[in-house]
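In: What follows is a protein structure lacking sequence information:
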């Protein structure tokens, strides 16, 4: 698997959101490599997207990473407790990003289980195995991705994305989740997931 180069991210969030499906998110932490296959994403299209943190050009320290160079992480906290990992798309000042909503665990499941449930992987129920990484807050907890990774360069060696194993899958396009405040934007079909993957947060 090859690490994705900067040029891979130089496209609209709508295109990038689909292109990220099937790729491998890798977090090197404490001399261990935690790996998950990206199976669900959402696109946030910036200035004209009422669901985006940068709608209408909003610019605060919290969202500054979205205005930065493509191929960086944008990590923010929701409900005061859950981290969400996003990939900055397009180019500087365009302020678009892709939320990674769900992963299929590939490597490092023991650490993921301890991070999520304080249990060894072989002690998990089937539902807990599915629940390791089937949501944006869950996957960040499982991998240990925190606000410290905000603006991290995804072409580096700490947190990065690699090309996945070549496979054929069908991409489902549907409405984004949890953005009822976004008026007409809440109905845009800008959530994408791999059909029939059991780790998708909400089929």
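Out: Everything's here; your move. Being a predicted model, the structure only gives us computed values, none of them experimental. Numbering: from 1, shown residues only.

In: Could you use CA atoms for every contact and neighbour count after this?
Out: Fine.

In: just the strands in this structure please.
Out: Counting by DSSP state E, one finds strands in the chain at the ranges 24-29, 32-44, 73-78, 82-89, 96-107, 159-162, 171-174, 191-194.

In: how about the ones you listed, which one is nearest residue 133?
Out: strand 96-107 (5.4 Å; C-alpha to C-alpha).

In: What are the contacting residues of stretch 189-203?
Out: 14, 17-18, 21-22, 39-44, 101-104, 130-131, 133-135, 169-177 (C-alpha atoms under 8 Å, 6 or more residues apart in numbering).

In: Return the distance of stretch 30-38 from the chain's centre.
Out: Stretch 30-38 sits 14 Å away from the centroid of its parent chain (C-alpha atoms, centre = their mean, to the nearest Å).

In: do the same with stretch 192-203
Out: Relative to its chain's centre, stretch 192-203 lies at 14 Å (C-alpha atoms, centre = their mean).

In: show me the contacts for residue 172.
Out: Counting by C-alpha under 8 Å, 6+ apart, residue 172 touches 192, 193, 194, 195.

In: Roughly how far does the first one sit from residue 80?
Out: Pointing back at residue 192 there. 26 Å (C-alpha to C-alpha, to the nearest Å).

In: Between these two, tell me which one has more neighbours.
Out: Under the criterion of other C-alpha atoms under 10 Å, the comparison of residue 192 against residue 80 puts residue 192 first, with 27 against 7.

In: Spatially nearest residue to that one, not counting backbone neighbours?
Out: Closest residue to residue 192 apart from its sequence neighbours, by C-alpha to C-alpha, 6 or more residues apart in numbering: residue 173 at 4.8 Å.

In: quick one: the one you found from residue 126, how far?
Out: Distance of residue 173 to residue 126, computed by C-alpha to C-alpha: 27 Å.

In: Between those two, which has more neighbouring residues?
Out: Neighbour count, other C-alpha under 10 Å: between residue 173 and residue 126, residue 173 has more, with 17 against 9.

In: putting a second one here so we can go through both:
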């Protein structure tokens, strides 16, 4: 079942981020279906989180989509080449987001390999946020795209992941965020070879 927009408009971005573990992210781009099981996410909150792009009400051309109602894609570039796919959550004006960091590929793997320029399946296919977007064909062109439509969406197969199988740890690459860098808002599926290598 496709997750409804109300799922993304809940107020607790940390809980949303954790509950996305075990859900399935799909794209249908240029008529090609690709997707996989979400095994790693990170939460970013607009209040009391210096790592969040909307911290202190920051509103720019890049962050404007964050202030929309939850259920749309926030895609931006890092290092000038890697697109990162985030899902905006919460209600209008409360700019929270969940970064999808890694998936276990299950659908359209041959196309994923082509997009990633790989000859065989390995963790290099989708174990990292920049790799996920490449494999799924998500670029900055999909900034603002609904995640409950027919281009990008998430499905719930009614799988419950017990707490003992989810690792909660600090987020990656946000040393600039001061004390907020230690918040345990990175969620990973325990023992998955598809989670990103960053500690």
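Out: Thanks, I have the structure now. Please read these numbers as outputs of a predicted model, since none were measured by experiment.

In: wait, residue 171 of structure 2 sits on residue 42?
Out: Yes. Using C-alpha atoms under 8 Å, residue 171 of structure 2 makes contact with residue 42 at a distance of 6.6 Å.

In: These two: who's more crowded?
Out: Between residue 171 of structure 2 and residue 42, counting by other C-alpha under 10 Å, residue 42 is the more crowded of the two (25 against 22).

In: sorry, back to before: among the contacts of residue 172 of structure 1, which one sits closest to residue 70 of structure 1?
Out: residue 192 (20.1 Å).

In: what does residue 93 of structure 2 align to in structure 1?
Out: Matched by TM-score structural alignment, residue 93 of structure 2 corresponds to residue 93 in structure 1.

In: and if you look at residue 179 of structure 2?
Out: By TM-score structural alignment, residue 179 of structure 2 lines up with residue 184.

In: Then residue 125 of structure 2?
Out: Matched by TM-score structural alignment, residue 125 of structure 2 corresponds to residue 132 in structure 1.

In: Near its match, how many other residues are there?
Out: 28.

In: contacting residues for it?
Out: 105, 112, 113, 116, 138, 139, 142.

In: where along structure 2 do the helices fall?
Out: Here structure 2 has its helices, by DSSP state H, at 5-8, 13-19, 109-116, 129-136.

In: Tell me which of the ones you listed sits most buried.
Out: Highest mean neighbour count of those: helix 129-136, a mean of 24 (counted as mean count of other C-alpha atoms under 10 Å).

In: counting contacts, what elements does that helix pack onto?
Out: Helices and strands touching helix 129-136 of structure 2, by 3 or more C-alpha pairs under 8 Å, 6 or more residues apart in numbering; DSSP states H and E, are strand 32-44, strand 82-89, strand 96-107, helix 109-116.

In: same thing but 6 Å
Out: strand 82-89, helix 109-116 (3 or more C-alpha pairs under 6 Å, 6 or more residues apart in numbering; DSSP states H and E).

In: May I see those organised as a markdown table, with distance to residue 146 of structure 2 added?
Out: Conversion of those to a markdown table gives the following (distance: least, C-alpha to C-alpha, whole Å):
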| stretch | distance to residue 146 of structure 2 |
| --- | --- |
| strand 82-89 | 9 |
| helix 109-116 | 22 |
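
In: ok, and the closest non-adjacent residue to the residue nearest the centre of structure 1?
Out: For structure 1, the residue nearest the mean C-alpha position is residue 100 (1.7 Å; C-alpha atoms, centre = their mean). Of all residues beyond its chain neighbours, the one nearest residue 100 of structure 1 is residue 41 (4.6 Å), with distances taken as C-alpha to C-alpha, 6+ apart.

In: rewinding a little: which of the contacts of residue 172 of structure 1 are buried?
Out: For the contacts of residue 172 of structure 1, a burial check counting by 16 or more other C-alpha atoms under 10 Å picks out 192, 193, 194.

In: Return the distance of the corresponding residue of structure 2 for the second one relative to residue 48 of structure 2.
Out: Going back to what we said before, that points to residue 193 of structure 1. Taking TM-score structural alignment, the alignment pairs residue 193 of structure 1 with residue 188 from structure 2. Distance, residue 188 of structure 2 to residue 48 of structure 2, using C-alpha to C-alpha: 23 Å.

In: Check residue 154 of structure 2 too.
Out: 28 Å.

In: These two: which is more packed in?
Out: The neighbour comparison of residue 154 of structure 2 against residue 48 (other C-alpha under 10 Å) goes to residue 154, with 22 against 11.

In: Please pull up the equivalent of the more buried one in structure 1.
Out: Under TM-score structural alignment, residue 154 of structure 2 pairs with residue 161 in structure 1.

In: What residues does the residue lying closest to its match once chain neighbours are set aside make contact with?
Out: Distances taken as C-alpha to C-alpha, 6+ apart place residue 25 nearest to residue 161 of structure 1, at 4.5 Å, with adjacent residues excluded. For residue 25 of structure 1, the contact set (C-alpha atoms under 6 Å, 6 or more residues apart in numbering) comprises 35, 36, 161.
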